[in-house]
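[1] Following is a predicted model, sequence given first.
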Amino acid sequence: MEKTFKFTPEEFRTSVKIIQYLRTAIGSSLENHDEQKVRKYIHQAIVAGHVHRDVFGLNPILTSLQTAQIAVDEIGLHRDGVIATLLYGSVANDDDHEEIDQLFGENVARIVMGLAKIQKLYEKNPVIESENFRNLLLSFAEDMRVILIMIADRVNIMRQIRDVEQEEARHEVSEEASYLYAPLAHKLGLYGLKSELEDLSLKYLEHDAYYMIKEDLNATKKSRDAYIQQFIAPIQEKLTEAGLKFHMKGRTKSIHSIWQKMKKQKCGFKGIYDLFAIRIIIDSPYNLEKQLCWQAYSIVTDMYQPNPKRLRDWLSVPKSNGYESLHITVLGPESKWVEVQIRTERMDDIAEHGLAAHWRYKGIKSGGQMDEWLANIRAALEAGDNMEVMDNFKMTLAPEEMFVFTPKGDLFKFPAGATVLDFAYRIHSKIGNTCVGGRVNGKVVPMRQELHSGDSVEILTQSNQTPKHAWLSIVTTAKARAKIRLALKETQVKDGLYAKELLERRFKNKKIEIEESIMGHLVKKMGFKEVSDFYKQVSDGKLDPNDIIDKYVEIRNYQENHAKEHEARSAEEFEYEGPVEDLSSQSDDVLTIDQNLKGIDYHLASCCHPIYGDKIFGFVTAGGGIKIHRTDCPNAPEMRRRFGYRIVRARWSGKGTSQYSTTLKVIGNDDIGIISNITSIISKEEKILMRSINIDSHDGLFSGNLVVQLEDTTRLQALIKKLKMVKGVKQVQRI
């Protein structure tokens, strides 16, 4: 690395010429002693050893001058933009901001520091082939002249590196031009610079394809020019007769555009028919532009057959970047399709120079956010470098979004206010679940640290970390919130299983058998509405298993002592007197037989007592009536074997609001208290009536037959389930 930077004689001569040009081009916007201050600042930077040739060996000061010339010619920048371009290559560090502010003003300092900030983004090795990085640049540059200077600088570098030996560096610069700077130039309507960037990128990245197309274009130039002249001659004559002031020119597609079409259509050069377009450029006052363009359209389409599917009307609704034109495709001589673009001088200037042309014209209507932004740029450039105007000159296409780097240079988009924990869950659920904090731009921060555009974030994790409920208030993205909730749910299940196993082990050690009914009573008595909350406290160590066992034993002993009061009495002593009214005749259900007949005289078989909801069949009796049996009736197999011809299909209809009688057999410990509990449960059930109960006891057990009346099998199953939960009941089944 050279200690003292020096110019070659050729570099010096070129620099002097550009300085003279810039002095003439923007001299009116320069302030007193600006040129002397710039010279002094750059000289001091050279002496201090801050100026060095780049990776290609290019002179950074000459490069800055060339970039400034492009920015003036193609974009229309003034004093602040040019000075910032010239100073940027000489800036040593962020401390120069104050000095530049004092020497040249806040605007210049802001542009220079913006260029420096974006340069630091490149040091994070970003993945430039992404829309996110383009959006990051647009949102990161507070002053949009930063982006404009970057585009001009990349165009200049691409022009200078044709013969350099550093293939790898040239390849990288060309890829950036293709993926990043050409799309940015296109967004801003800088079509000339965009095409140049694309063509040069193709030239350096796909050398053979570039020169193949270039040679083919040169070989066909003569015939192409002859055809263009043949096509436009009659149009010129008609337009002149109509009194229009205009000029026409043929525009050959860019090499990059032709190559893209060849790849898309999978054909060779000869397969591309629309190699050129004809432009009709009308000299028109602003208020007559549309009228005269449509008049020219009418003349062209009267002469040549148009393709209505290829009409593009950007007169009525201009493109979002301000482009205005009328495109038609017509069938010309030799049956060749030719694209014709009709526009005015003003529209052509904007189409050629994009952003630079917008500020030259008054009263242009704009629609959409990008148009509004372009209108702001036009006003800013028109006002020269007025600071008040430039204060409002911000790129705010998506202020609610920001872009953050991973350590590898990948970019993630987040809403404003997102935290380190949001970032962790964006990478992976496992990373989020074990996150303990992060390292933002090399500095360790907590997980609730808010992120900003351009931050480089690394997540710190610990294997013993688990998600907490409080994390839900830290994150801002729905995706992170959903992942935390899922992790909490999974943790709760694991904690519950762990706590349950722990308690079972402790109970087993003390030789105590766990009964679910007593445990449920214990959980409620301890103030827990949910069993999961109880087990969570056990797993967290907030509840001592020994205390739980003591409380469990206390409840169990109380229930057993309470039950001993009834030990002397057998279940056989239980007496029950049911209601006397007969509900068997009350029925609003209709039995449908063979799916057609309704209201048939039928009886429910006493051998299986079918109720609404049972699968059933009908059996024709000798007297002509029908008895309804359950399909699982004990007598069903014999009836089917011997009297299959008397069996008919049957099904229930209605809503099951009638009462049906059925018998339950209950077996349990011989205790009158158990029978009392059973009858108590039945009596509390809505629309269930106990008709009778018969009790028999033997060897410490009782066996009872309960006849109940209810509506359907759903209520029956629910009743059986409740009876099985009564302490001391061993078995409940329907007979």
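    The structure has been received and is ready for your questions. Numbering: from 1, shown residues only.
[2] CA only for contacts and neighbour counts going forward, please
    Will do.
[3] top helix in this protein by residue count?
    helix 207-241 (DSSP state H).
[4] other SSEs contacting the helix or strand just after that helix?
    The helix or strand immediately downstream of helix 207-241 is strand 246-252, counting by DSSP states H and E. If you count contacts as 3 or more C-alpha pairs under 8 Å, 6 or more residues apart in numbering; DSSP states H and E, strand 246-252 packs onto strand 276-282.
[5] Okay, buried residues for the strand it packs on please.
    The neighbour-count check on strand 276-282 (16 or more other C-alpha atoms under 10 Å) flags 276-282 as buried.
[6] Adding distance to Ile518, write the residues you listed out as TSV.
    Formatted as TSV, the buried residues of strand 276-282 follow (distance: C-alpha to C-alpha, whole Å):
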residue	distance to Ile518
Phe276	90
Ala277	89
Ile278	92
Arg279	92
Ile280	94
Ile281	94
Ile282	95
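[7] Could you identify the most distant pair in these?
    Phe276 and Ile282 (19.3 Å; C-alpha to C-alpha).
[8] count of residues packed around Arg185?
    In this structure residue 185 is Ala, not Arg. By the criterion of other C-alpha atoms under 10 Å, Ala185 has 22 neighbours.
[9] Could I get the contacting residues of it?
    Residues near Ala185 by C-alpha atoms under 8 Å, 6 or more residues apart in numbering: 151, 191, 193-194.
[10] hmm, try it at 6 Å
    Contact partners of Ala185, counting by C-alpha atoms under 6 Å, 6 or more residues apart in numbering, are Lys194.
[11] What of the one 5 residues further on?
    Under the criterion of C-alpha under 6 Å, 6+ apart, the neighbours of Leu190 are 353-354.
[12] let's bring in a second one:
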Amino acid sequence: MPAIERLAQQLATYLPTEQVNLVRRAYYYAEQAHDGQLRSSGEHYVTHPLAVATVLANMHMDHQSLMAALLHDVIEDTGIPKEAITEQFGQSVADLVDGVTKLTQMKFGTKAEAQAENFQKMAMAMARDIRVILVKLADRLHNMRTLGALNPEKRRRIAKETLEIYAPIANRLGINTIFTEFENLGFKAMHPMRAERIQAAVKKARGNRKEIIQKIGQSLSDCLAHEGIQADVGGREKHLYSIYRKMRVKRKAFNEIMDVYAFRIIVDKVDTCYRVLGAMHNLYKPIPGRFKDYIAIPKANGYQSLHTTLFGMGVPIEIQIRTTEMEELANNGIAAHWLYKADEEHAPRTNHARARRWVKGLLELQQSAGNSLEFIENVKIDLFPDEVYVFTPKGRIMELPRGATPVDFAYAVHTDIGNKCLACRINRRVAPLSQPLESGVTVEILTAPNTRPNPAWLNFVVTGKARTHIRNALKSQQHDESVALGDRLLNKALDDLHMQMSDVTEERIKLLLDEYKMTEFNQLLEDIGLGNRTAHVVAARLISADASPHHPLTEDGPLTIRGTEGLVLSYARCCTPIPGDAVLGHLSAGKGMVVHRTSCKNIADIRSNPEKCIPLLWAKDIEGEFNVELRIDLIHQRGLIATLATAVASADANIEKVSVDERDGRMSVVQLGVSVTDRVHLARVIRRLRAIKGVSRINRISA
């Protein structure tokens, strides 16, 4: 029987005759289009699209997906335009074929930038019609099954991109059958020797375990029969790549992994699942902490099942309990949406909605990511959905990746809540924003209107959404602060030239912007604030096209520091300036202004250069805490750190860091990091420290 007729017979079991005939017609069109073309293996090319369609038929996909599968290489490989496909088979099929063609042109693993750009195309294609990715997954699956005809280098490259991108996508969409096969085939292509050895070890272990598996299976079946429960009981095999990954990541020996016996029990309805669970816990003792209810709280990809681990017959027994529909959903994931579409009453809409939500999230990430590399970095984080489930104060369940923090939770609820996050409560107790969340906790976020994201959050957030929005907010914050500082620096430079901004004509500003190839005046101010351009050079150019850019800055009006300049003003660590010190501002490209003490050796060479340094004054009402490093020489004594801490605390200051170096058996040198408000406060701290018995000398450290 011809292969197309075998496919047609399979389709007739769930599709009406007219739709089967449309699929048949698409096959003959593809056969004619690919006439004379051969695959690397030497087979006729049309065998590939037919195999892709068969994969989708096994998932009971709709007729349009099957037609697209048969035609998916026609546009790329035969030169037939999209319009011709539209005319023959309709707009929907043509769009699917076009979407898959664009994904086929993707070349992963070459340049990171190209890979990332192409992944963005995938997100767009999935957003238009999620069936595009299902056809692409089936296409990739058949390519993986026929990797043998390719050279070893190409095999490894295709296997790597499959394990990194396509397998996680199949998992995220809940298609376990394809996900498992991707991992096994990818593993065999990447590490053939390791795969062969693990497979041989599994085969040997399976033979040794046969008797005990039969005994456990029989005891489970007898128990269910005694309770009057109809169920299918079957052993569950761990796949090769899963065993290999556990051996590597969890550092477990092969025997430890194979010592666990796994079974799956499939029943008719949800109520029966919980009855089976009770029967199993009566039969063997459950291991505490190993029970998971994915029926009440499904995984992010829609997976539902009860998981429990028992201890019986002297070995651990893992059991999964689910309904027939859940089993179908676990194997076919989002494809089950089309499988049940005819029977709307049982259609698993939630699974399709979850996939749509995920794709929508991808598009949001794409729009807000700074560049394509940042986008793919964030997507890869979200592709590995090992979740925790936490509650909002109103009882809503939120799914987050393992290791997520309250900041990730805040951004998952809403971007504005994340941006204004101030503190959090976990189970009604105040907790750090960096604390990893555990399943079952209730998280409450405390916000304040003027709060902004903290750059330190990037060190602990794990979700792509949180990372992207924090970076965006920081860029926006830095932009605003750079513009404000640039405006102050430019006005100060104009002041020194006895001019004001109001004296500069619009025409002169436009000419200067054209010269600098900028479109907005704010861009110029931002460049000045970031230290990329010198304010007095820009001021001179604004006043006159012929003005010399080397006007010396006058000393009569230094710029005032308010301490609220934010990200574009920082304090040098080499000399740790504090209010009251004589200071200079060093304009550092990309960083903005760095404040140094005028006596700092690091700026000795550029101190008199007006293009690099600008005189500064501290504002009278400046607030905040500033770090200072002190060196204290004293006689070594018991309870030394406690004595110093008491003295510093009595002067209303805080110790930030401390290190003790024993110079000889009698004397010690202590380096003390202290936070103070100004020089007067520092003098008070030093007075208290001098009062300690045995202190011989105190110096303020400067590089």
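    In hand now; what should we look at? Fair warning: this is a prediction, and the values are worked out from it, not measured in the lab.
[13] what's the TM-score for these two chains?
    The TM-score (TM-score structural alignment, normalised by the length of the second structure) is 0.52; 428 aligned residues with a C-alpha RMSD of 4.5 Å.
[14] closest to Leu244 of the first structure among the buried residues of strand 276-282 of the first structure?
    Closest to Leu244 of the first structure, out of all of the buried residues of strand 276-282 of the first structure and judged by C-alpha to C-alpha, is Ile282, at 7.2 Å.
[15] ok, that closest one - contacts?
    Residues near Ile282 of the first structure by C-alpha under 6 Å, 6+ apart: 245-246, 344-345.
[16] Select from those the one having the most neighbours.
    Counting neighbours by other C-alpha under 10 Å, Thr344 leads the contacts of Ile282 of the first structure with 26 neighbours.
[17] residue contacts, that one?
    Counting by C-alpha under 6 Å, 6+ apart, Thr344 of the first structure has contacts 281-283.
[18] same deal with Ser41 of the second structure?
    Ser41 of the second structure touches Ala149, counting by C-alpha under 6 Å, 6+ apart.
[19] Distance-wise, check it relative to His72 of the second structure.
    Applying C-alpha to C-alpha, to the nearest Å, the value for Ser41 of the second structure to His72 of the second structure is 19 Å.
[20] Please apply the same query to Tyr411 of the second structure.
    Distance, Tyr411 of the second structure to His72 of the second structure, using C-alpha to C-alpha: 39 Å.
[21] Could you check which of the two is surrounded by more residues?
    Neighbour count, other C-alpha under 10 Å: between Tyr411 of the second structure and His72, His72 has more, with 29 against 22.
[22] what does that one align to in the first structure?
    His72 of the second structure maps onto Tyr88 in the first structure, with residues paired by TM-score structural alignment.
[23] show me the contacts for its match.
    Contact analysis of Tyr88 of the first structure by C-alpha under 6 Å, 6+ apart lists Val112.
[24] Gly520 of the first structure: which element?
    Using DSSP H and E, Gly520 of the first structure falls in helix 516-525.
[25] I'd like the next helix or strand past that helix.
    Toward the C-terminus, helix 516-525 of the first structure is succeeded by helix 531-539 as the next helix or strand (DSSP H and E).
[26] From the contact counts, what lies against that following helix?
    If contacts are counted by 3 or more C-alpha pairs under 6 Å, 6 or more residues apart in numbering; DSSP states H and E, helix 531-539 of the first structure sits against helix 478-509.
[27] Now do the helix it packs on: distance to the chain's middle.
    Mean-position distance between helix 478-509 of the first structure and its chain equals 30 Å (C-alpha atoms, centre = their mean, to the nearest Å).
[28] Kindly report the same for stretch 503-523 of the first structure.
    With C-alpha atoms, centre = their mean, you get 49 Å for stretch 503-523 of the first structure.
[29] Show me which positions of that stretch end up buried.
    Neighbour counts over stretch 503-523 of the first structure (16+ other C-alpha under 10 Å) mark 503-504, 506-507, 514, 519, 522-523 as buried.
[30] In TSV, list those residues along with distance to Lys479 of the first structure.
    Below are these laid out as TSV (distance: C-alpha to C-alpha, whole Å):
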residue	distance to Lys479 of the first structure
Leu503	36
Glu504	38
Arg506	41
Phe507	42
Ile514	42
Met519	38
Leu522	39
Val523	35
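[31] I'd like to know which of these is nearest to Asn376 of the first structure.
    Val523 (68.0 Å).
[32] any idea how far the closest one is from Leu723 of the first structure?
    From Val523 of the first structure to Leu723 of the first structure the distance is 22 Å (C-alpha to C-alpha).
[33] Stretch 407-425 of the second structure aligns to what range in the first structure?
    Against the first structure, stretch 407-425 of the second structure falls on no residues (TM-score structural alignment).
[34] Flag every buried residue along that stretch.
    Going by 16+ other C-alpha under 10 Å, stretch 407-425 of the second structure has these buried residues: 407-412, 417-425.
[35] Let's see which of these end up in helices.
    407-412, 417-419.
[36] Adding distance to Ile334 of the second structure, write the residues you listed out as JSON lines.
    As requested, these are exported to JSON lines (distance: C-alpha to C-alpha, whole Å):
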{"residue": "Val407", "distance to Ile334 of the second structure": "30"}
{"residue": "Asp408", "distance to Ile334 of the second structure": "26"}
{"residue": "Phe409", "distance to Ile334 of the second structure": "26"}
{"residue": "Ala410", "distance to Ile334 of the second structure": "28"}
{"residue": "Tyr411", "distance to Ile334 of the second structure": "26"}
{"residue": "Ala412", "distance to Ile334 of the second structure": "23"}
{"residue": "Ile417", "distance to Ile334 of the second structure": "31"}
{"residue": "Gly418", "distance to Ile334 of the second structure": "30"}
{"residue": "Asn419", "distance to Ile334 of the second structure": "33"}
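[37] Out of those, flag the one nearest to Arg156 of the second structure.
    Ranked by distance to Arg156 of the second structure (C-alpha to C-alpha), these are led by Asp408 at 35.4 Å.
[38] Can you tell me the closest non-neighbouring residue to that closest one?
    Ala466 (5.5 Å; C-alpha to C-alpha, 6 or more residues apart in numbering).
[39] any idea where the strands of the stretch 251-400 of the second structure begin and end?
    For the stretch 251-400 of the second structure, strands defined by DSSP state E, counting those that start in this stretch occupy the ranges 261-267, 285-286, 292-293, 306-312, 315-323, 387-391, 397-401.
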